[in-house]
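J.: Generate coordinates for the sequence data below:
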Amino acid sequence: MRRFLPWIIGIGLVIIVAFWVMGLKNTALKYSQAVGKEWGNVDAAYQRRNDLIGNLVNTVKGAADFEKSTLTAVIEARAKATSVTVDPSNISPEQLTQFQQAQSGVSSSLSRLLVSVEKYPDLKANANFLKLQDELASTENQILTARTRFNESVEVYNGYILAMPQSFFLGNYKEKPFFKSVEGADKPVEVKF
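T.: Next comes the predicted model:
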């Protein structure tokens, strides 16, 4: 029996290490899935905004003889934003930047639309328009919350896969980028007529 003791200990250690590595990978997978879920929430919030913009544009068109260039800018920005997709499992900083730039275009054109509405008192009093405006404000808050939660899940994921000793065993798990504000977001939007 003593002759087999080193083999039993060796096999036992191999089994313990194998289960430990499986635990590392399973935890990394769980955190990766959490990042994907939170990205889905970000995407859903932006989709809600894009859906509301279509209704808002139609309401504005029907309620006022509105500047066509402003409406066209909103429609084009929305179309561009919906054409940019990001795969959360392979998200890269470049994809995230492209997505953010497209969404920034929507935000900018939407801001110009809402500011230019001030010239139309009938439209400002329109119940449908007011409801859509409230829903857009609520959706912007949802977008902020979804981005924050996404960044929190990325922080947990990156912290786990980059820490020692996990980084030795999780080489195929790549660091995910954080959602950052677009350049110039710290300045107010300038609207000119």
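J.: make it CA atoms for all contacts and neighbour counts henceforth
T.: Fine.
J.: and Val21, how far is that from Gly171?
T.: Here Val21 is placed at a distance of 12 Å from Gly171 (CA to CA, to the nearest Å).
J.: So the two - more neighbours on which side?
T.: Val21 (15 against 11; other CA atoms under 10 Å).
J.: would you list every one of the helices in the protein?
T.: 5-63, 68-83, 93-116, 121-125, 127-162, 166-169 (DSSP state H).
J.: Need the contact partners of the last one.
T.: Outside of helix 166-169, the residues within contact range by CA atoms under 8 Å, 6 or more residues apart in numbering are Val21, Leu24, Lys25, Tyr160, Ile161.
J.: Repeat the analysis, applying 6 Å as the threshold.
T.: Ile161 (CA atoms under 6 Å, 6 or more residues apart in numbering).
J.: How about the residue most central in space within the chain, nearest residue that isn't a chain neighbour?
T.: In the chain, the residue lying closest to the centroid (CA atoms, centre = their mean) is Val42, at 3.7 Å. Residue nearest to Val42 in three dimensions, not counting chain neighbours: Ala146, with 4.9 Å by CA to CA, 6 or more residues apart in numbering.
J.: My guess is the one you found contacts Asp43. True?
T.: No - judged on CA atoms under 6 Å, Ala146 makes no contact with Asp43 at a distance of 8.6 Å.
J.: For the two, indicate the residue with more neighbours.
T.: Taking other CA under 10 Å, Ala146 and Asp43 do not tie; Ala146 has more neighbours (21 against 18).
J.: Tell me how far Leu71 lies from Trp7.
T.: The gap separating Leu71 from Trp7 is 76 Å, by CA to CA.
J.: Proceed likewise with the subsequent sequence, for comparison:
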Amino acid sequence: MTTLLVILFIIIAIALYLIVIYNQLVKLKNRYQNAFAQIDVQMKRRYDLIPNLIEVAKQAMQHERQTLTEVIAARNLAHAALQQAANNPGDAKAMQNFQQAEAKLKNSLSGFNVLVEAYPDLKTNQTMMQLNEELSSTENRIAFARQAFNDAVMFYNAYRQSFPPILFAATFGHPLDAALLEFADKEQIQQAPKVQF
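T.: Purely as a prediction, here's the structure:
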């Protein structure tokens, strides 16, 4: 009788421990998915600002239609990649596509900013200045949201890879590690700014 109670107690303890592992995996996955949702919000805000910026610039930059078209095309590509990544924020392929689309958008925006410098009237345009400020502010928010997402992914992956959760993660529907979100500017962000006199 006591042997049966001890065996029953051990089975219940193991079952409770498995429930704890499952719940922790779910909680950590929901955390990184929520963190990506914050990136999604900021990216959509950014994507909504870009057409307004281009619209203001169109009037002054009549001869630069190709650059303006490239920025809009890159924005649309990045927006589509964001939607794909938002559907499964832990998927490595979706993250890679999103990162590549963002790199293309960043390059086209850099080209656009170089052209804006050649148009003094556009640089001093109040609407253009306000939109640039909004875009800059949004970029900062994206950087913070990306950091929060990567932290959440790191906690999820660390827990998923630890023992004993690794033994049960695939069974509980968590077969793979979540992918980090790293943009092409990673090396630039990590470098200290250079000051010259």
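J.: care to give me the TM-score?
T.: Taking TM-score structural alignment, normalised by the length of the first structure as the basis, the two superposed chains have a TM-score of 0.88; 183 aligned residues with a CA RMSD of 1.7 Å.
J.: counterpart of the residue nearest to Val42 of the first structure in the second structure?
T.: Aligned counterpart of Ala146 of the first structure in the second structure: Ala145 (TM-score structural alignment).
J.: Surely its match and Val41 touch.
T.: No - the criterion here is CA under 6 Å, and Ala145 of the second structure misses it with Val41 at 9.5 Å.
J.: check the fit of stretch 35-50 of the second structure onto the first structure and give the mean distance.
T.: Superposed on the first structure, stretch 35-50 of the second structure shows a mean distance of 1.0 Å to its aligned residues (mean CA distance after the TM-score superposition for the first structure).
J.: Output the residue interval of the first structure matched by that stretch.
T.: Stretch 35-50 of the second structure corresponds to residues 38-53 in the first structure, going by TM-score structural alignment.
J.: Check which residues of that stretch are buried.
T.: For stretch 38-53 of the first structure, the neighbour count (16 or more other CA atoms under 10 Å) marks 38-43, 45-50, 52-53 as buried.
J.: So what touches it?
T.: Residues from elsewhere that reach stretch 38-53 of the first structure, judged by CA under 6 Å, 6+ apart: Ile143, Ala146, Arg147, Phe150.
J.: again, only this time at 8 Å
T.: 78, 82, 88, 103, 132, 135-136, 139-140, 142-143, 146-147, 149-150, 153.
J.: Among those, which one sits closest to Leu13 of the first structure?
T.: Distance to Leu13 of the first structure across the contacts of stretch 38-53 of the first structure (CA to CA) is lowest for Ser153, with 33.1 Å.
J.: which non-adjacent residue is nearest the closest one?
T.: For Ser153 of the first structure, the closest residue by CA to CA, 6+ apart turns out to be Val35, at 5.3 Å.
J.: just checking, that neighbour touches Asn158?
T.: No - with contact defined as CA atoms under 8 Å, Val35 of the first structure does not count as touching Asn158 (10.0 Å).
J.: ok, the two, which is more surrounded?
T.: Legend: neighbour count by other CA under 10 Å for Val35 of the first structure and Asn158, higher for Val35 (24 against 20).
J.: so what's that one up against?
T.: Applying CA under 8 Å, 6+ apart, we find Val35 of the first structure in contact with Pro88, Phe150, Ser153, Val154, Tyr157.
J.: re earlier: and the match of Ala146 of the first structure, how far is that from Arg45 of the second structure?
T.: Computed with CA to CA, the distance linking Ala145 of the second structure and Arg45 of the second structure is 13 Å.
J.: Likewise for Asn113 of the second structure?
T.: Asn113 of the second structure is 19 Å from Arg45 of the second structure, by CA to CA.
J.: Also Gln188 of the second structure?
T.: Counting by CA to CA, the gap from Gln188 of the second structure to Arg45 of the second structure is 24 Å.
J.: Same check on Asp91 of the second structure?
T.: 23 Å.
J.: Repeat that for Lys29 of the second structure.
T.: Distance, Lys29 of the second structure to Arg45 of the second structure, by CA to CA: 25 Å.
J.: Over to Ala37 of the second structure?
T.: The spacing between Ala37 of the second structure and Arg45 of the second structure, counted by CA to CA, is 12 Å.
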